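In: Following is a predicted model, sequence given first.
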Amino acid sequence: MESSEGSFEDVANPLGSEPRGHRHWDAASGPRVGHAGDHIELEDIPALVQAGAEKGEVLWRRLENDRFQGIWYDMTEIALADYLAPTVSGVVATGRIAVLCRERGRPLKGFSAVRLGRDGIRDLVSSTIAHGLVRFRVLALAGSGWSCQRNAAMTTYAFELCVGEFPNIYNAWDRARAREPGPVVSLDAVRDTPYTDAAEERPGEVIQRLLPDTSDELAEIVDLRYGQGLDLGQIATRTERSPRAIEGLLYRLKGRLKEILPDRGARPQKRNHEQ
C-alpha cells in the first residue's frame, strides 16, 4: 500500500520470524529491494541516527509515518541511547557538562564529578538520558523536533536535549542529597563512640571491627588517609587506584558508618570504665 508519506515493502520473511512489511521501507515510491535511494532497513538505524541531515531525513520520515511509535521508533530510541550513554557519561565524569550548562545560561551550583562518585554519575546519566529521550519524542509529536534543515545528526540533537535536561536532574539530586543526614566526615567521630577503643588501634582495624566485611585493601586505604594523613593522590600511587575511585570508596564507607554510629548531633555516652 502506498501513501503520500511513503510505502512499506510487503516482503514475506521465509523464516517466519518477522511480520510482513515491518523490516523494509521505501520513502519514495514503494518496494525497491537492493536499489539505492531512500530504501532503508531496521539494521540501518544505528548508522542513520549518526548520519548527516540528508540521510537522517529518510529515517525521520519513516518515524513520522508511524507517529513516533512502534518497532522503528523503538529501535531508533535504542540506537540513540547507545550513543548517548558513553557520550553523556564522558562529559559528566570529566566535568565538561558544567561548562556546557554554563554556556547555556544554567550554571551548576557546587558541581564536582568527584563529589558525585561513580554511583552518582551513573544515576544522573541514566536519568538525564531517559528525560532527554522523552523530550525528543514530545517535541517530535508536537512537530517541533529534529529537522534536517535546522539540525545536524539526530544524535547531536538528542545530546543537546540531554544537556538541556541535566541541570534539572542535577538540581533535584543535589536537593535530595542536602536533605539526607551527612555521613561521618572523619574518624574522630568513630573515636568518640562507645563501640571502640580507637585510640589503641589503627583506623583500619577500627573500621574492620565495626564493619567486619571491610576488605584489607579498604582498611589499608583508611590507614593511609586517616592514620598517616596522605592525600588522595599519594594513596592512589600506593594502591594503583585512581584518586576518584578512592574518593568513592571512602564516601561509601562513611555512609555505612553513618548507619551504625550515633547521631553526630548528640554526644555519645562514655563507657562505665571511662566515667
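Out: That came in fine, so what should we check first? Residues are numbered from 1 along each chain as shown.
In: contacts, neighbours, all on C-alpha from now
Out: Noted.
In: which residues of this protein fall in helices?
Out: 45-48, 53-65, 71-93, 96-103, 113-141, 154-179, 188-191, 203-210, 216-222, 232-239, 243-260 (DSSP state H).
In: between those, which gets nearest to Asp26?
Out: helix 53-65 (8.5 Å; C-alpha to C-alpha).
In: name the helices or strands packed onto that closest one?
Out: helix 45-48, helix 71-93 (3 or more C-alpha pairs under 8 Å, 6 or more residues apart in numbering; DSSP states H and E).
In: burial of Arg102, as a residue count?
Out: 12 (other C-alpha atoms under 10 Å).
In: Next: His39.
Out: Using other C-alpha under 10 Å: His39 sits among 23 other residues.
In: ok so, going back, quick one: closest of the helices and strands packed on helix 53-65 to His24.
Out: Closest among the helices and strands packed on helix 53-65, using C-alpha to C-alpha: helix 71-93, at 10.2 Å.
In: What helices and strands are in contact with that closest one?
Out: Using 3+ C-alpha pairs under 8 Å, 6+ apart: helix 71-93 touches helix 45-48, helix 53-65, helix 113-141, helix 154-179.
In: and the residue nearest to Ser126 when sequence neighbours are not counted, what does it touch?
Out: Take Ser126 and drop its neighbours on the chain: the residue closest to it by C-alpha to C-alpha, 6 or more residues apart in numbering is Ala85, 7.6 Å away. The neighbourhood of Ala85, defined by C-alpha atoms under 8 Å, 6 or more residues apart in numbering, consists of 125-126, 129.
In: separation between Ala85 and Ile78?
Out: Separation of Ala85 from Ile78 (C-alpha to C-alpha, to the nearest Å) stands at 11 Å.
In: also this one, for the comparison:
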Amino acid sequence: MDRDLWSGLAVFAAIVEAGSFARAATRLGLSASALSHAMRSLETKIGVRLLDRTTRSLAPTPAGEALLLRLKPAIDSVEAALGDLDGDRGRPVGRIRVSAHRPAALYAILPRLADFARAYPGVAVELVVEDGLVDIVADRFDCGVQHAMTLQADMISVPISGPVPLVYVASPIYLAGRLPPAAPDDLEAHRCLCYRHTSSGIVHRWEFERDGRAFERAIRGDFVTNDVDVMRDAAVGGLGIACLPLPHAERQLADGTLVEVLAGWATTLPPNHLYYPSRRQPTVAFRAFVDAMRF
C-alpha cells in the first residue's frame, strides 16, 4: 500500500476519534495545520470527501462512515501487533479509552489507576464519564462500564466491583420540622429528587426491598436532573430526599450533611462490569488494564 495513503487513513481515523483537528493534533504530537493538509491530500488522492467540516464541528460523511467501519479492524490489528511487540520487550505502551458512568469512574476505576500507572508508566488512560448508553465500538472506546449485564452476545464482561448498595438520604436542613419517612408510602408527603436517564429520557423508578419482597415505584420528582453529583448536592442543600449509590454519599453521611432515611428499604445495584468486544485483539497494555481493574 502507498505509505502516504496509509498515513492519511490513520490521521483520518484519529481526527474522527478525537472529534476535532486540535485534539487529534495534541494526541499525535503534530500541528492542526499538518493534519488538515494530510486530510486534504487523502481526499484528493481517493477522490471522495470523508469529513464534513464547519467552524464549530466535524463529522464523517456517509462515505467516511463506511470507510471507518472497514478501517477500524485493520487499525486495531496493527495496534495490537505493536502492543505485543512492546510487551515482548517488557514495557507495554499505548492508550486505553474507557467509557464509564460517574459512580463507577469515581469509586471503581480511579482508586486503582495510581497503582496501574506505577506498574505501567507507558500506558495512558483516557476516562470519559458518560451516564448514558454508549456504543463503544462506534465511538472507538476500548471498553465500557455498566451495571446491567444485558450485553450483546459478542461482548466479554469482567466484574470490577461488588454489588453497589443504594441509600435514601436527606439533609438535616430538609428534615428540620418534618417527620422522616418510615415507609415508601410516606414519600407522598415529601419533596423527592429524581434522576432522568440520559439515553432513554426515562425518570428512574425508585426500588425498594423489605422482608424478601422487592418492588419499584414511580416517584413524583419535585426536582429532576441527569447528573448524580447535582442530585447529591441538591440533597445536601436541603432540596429533598434522594436515592443515591452508597459510595456517592458516604462522605456526606460521615460528616452529617446527609442522613439516611427509609433505613432497611433500599435495594442494591448489580456489580459494575467492564465490557469489550470479543472480536477485538487485546494488546498487552489492554490485558494489563483489565487485570488491574478486575474485582
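Out: Sure thing, it's come through. From a predicted model like this one, the values you see are computed outputs, not experimental measurements.
In: TM-score for these two?
Out: Here the superposed chains carry a TM-score of 0.30, computed using TM-score structural alignment, normalised by the length of the first structure; 142 aligned residues with a C-alpha RMSD of 6.1 Å.
In: quick revisit: which of the helices and strands packed on helix 71-93 of the first structure sits closest to Glu220 of the first structure?
Out: helix 113-141 (20.2 Å).
In: and the closest one, which residues are buried?
Out: With burial defined by 16 or more other C-alpha atoms under 10 Å, the residues of helix 113-141 of the first structure counted as buried are 113-114, 116-118, 121-122, 124-129, 131-133, 135-137, 140.
In: Quick check: the gap between the residue nearest to Leu80 of the first structure when sequence neighbours are not counted and Leu84 of the first structure.
Out: Closest residue in space to Leu80 of the first structure, ignoring its immediate chain neighbours: Thr155 at 6.1 Å, by C-alpha to C-alpha, 6+ apart. For Thr155 of the first structure, the distance to Leu84 of the first structure equals 7 Å [C-alpha to C-alpha].
In: cool, and Asp174 of the first structure?
Out: From Asp174 of the first structure over to Leu84 of the first structure (counting by C-alpha to C-alpha), the distance is 23 Å.
In: Looking at these two now, which is surrounded by more residues?
Out: For Asp174 of the first structure versus Leu84, neighbours defined as other C-alpha under 10 Å are more numerous around Leu84 (23 against 16).
In: and the more buried one, what is it in contact with?
Out: With C-alpha under 8 Å, 6+ apart, Leu84 of the first structure has these contacts: 129, 155, 158-159.
In: swap the cut-off to 7 Å and go again
Out: 129, 159 (C-alpha atoms under 7 Å, 6 or more residues apart in numbering).
In: now the helices and strands packed on helix 71-93 of the first structure in CSV, with distance to Gly90 of the first structure?
Out: Shown next, in CSV, are those (distance: least, C-alpha to C-alpha, whole Å):
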stretch, distance to Gly90 of the first structure
helix 45-48, 20
helix 53-65, 25
helix 113-141, 10
helix 154-179, 12
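In: Quick one: closest of those helices to His39 of the first structure.
Out: helix 53-65 (8.3 Å).
In: Where do the helices of the stretch 101-250 of the second structure begin and end?
Out: 102-104, 110-119, 172-175, 228-236, 246-255 (DSSP state H, counting those that start in this stretch).
In: right, and the ones you listed - which one's nearest Gly8 of the second structure?
Out: Checking the helices of the stretch 101-250 of the second structure against Gly8 of the second structure by C-alpha to C-alpha gives helix 110-119 as the closest, at 31.4 Å.
In: Could you list the buried residues of that closest one?
Out: So for helix 110-119 of the second structure, counting by 16+ other C-alpha under 10 Å, buried means Phe116.
In: other SSEs contacting that helix?
Out: If you count contacts as 3 or more C-alpha pairs under 7 Å, 6 or more residues apart in numbering; DSSP states H and E, helix 110-119 of the second structure packs onto no helix or strand.
In: try 10 Å
Out: strand 123-129, helix 284-293 (3 or more C-alpha pairs under 10 Å, 6 or more residues apart in numbering; DSSP states H and E).
In: highest average neighbour count across these?
Out: Highest mean neighbour count of these: helix 284-293, a mean of 18 (counted as mean count of other C-alpha atoms under 10 Å).
In: do you know how far Ala104 of the second structure is from Ala254 of the second structure?
Out: Ala104 of the second structure is 20 Å from Ala254 of the second structure, by C-alpha to C-alpha.
In: neighbour-wise, which of the two wins?
Out: Comparing Ala104 of the second structure with Ala254 by other C-alpha under 10 Å, the one with more neighbours is Ala104, at 25 against 10.
In: In this structure the more buried one contacts Leu269, no?
Out: No - using C-alpha atoms under 10 Å as the test, Ala104 of the second structure is too far from Leu269 to be in contact (11.8 Å).
In: list the contacts for Gly90 of the first structure?
Out: 84, 96-97, 121, 125 (C-alpha atoms under 10 Å, 6 or more residues apart in numbering).
In: Report the two of the residues you listed separated the most.
Out: Longest span within the contacts of Gly90 of the first structure, C-alpha to C-alpha: Leu84 and Arg96, 14.8 Å.
In: now Cys162 of the first structure: how far from Ala81 of the first structure?
Out: In terms of C-alpha to C-alpha, Cys162 of the first structure sits 11 Å off from Ala81 of the first structure.
In: quick one: which of those two has more around it?
Out: Cys162 (24 against 21).
In: separation between the residue lying closest to the more buried one once chain neighbours are set aside and Asp82 of the first structure?
Out: Spatial nearest neighbour of Cys162 of the first structure, chain neighbours left out: Gly132 (4.6 Å); criterion: C-alpha to C-alpha, 6+ apart. Gly132 of the first structure sits 13 Å away from Asp82 of the first structure, going by C-alpha to C-alpha.
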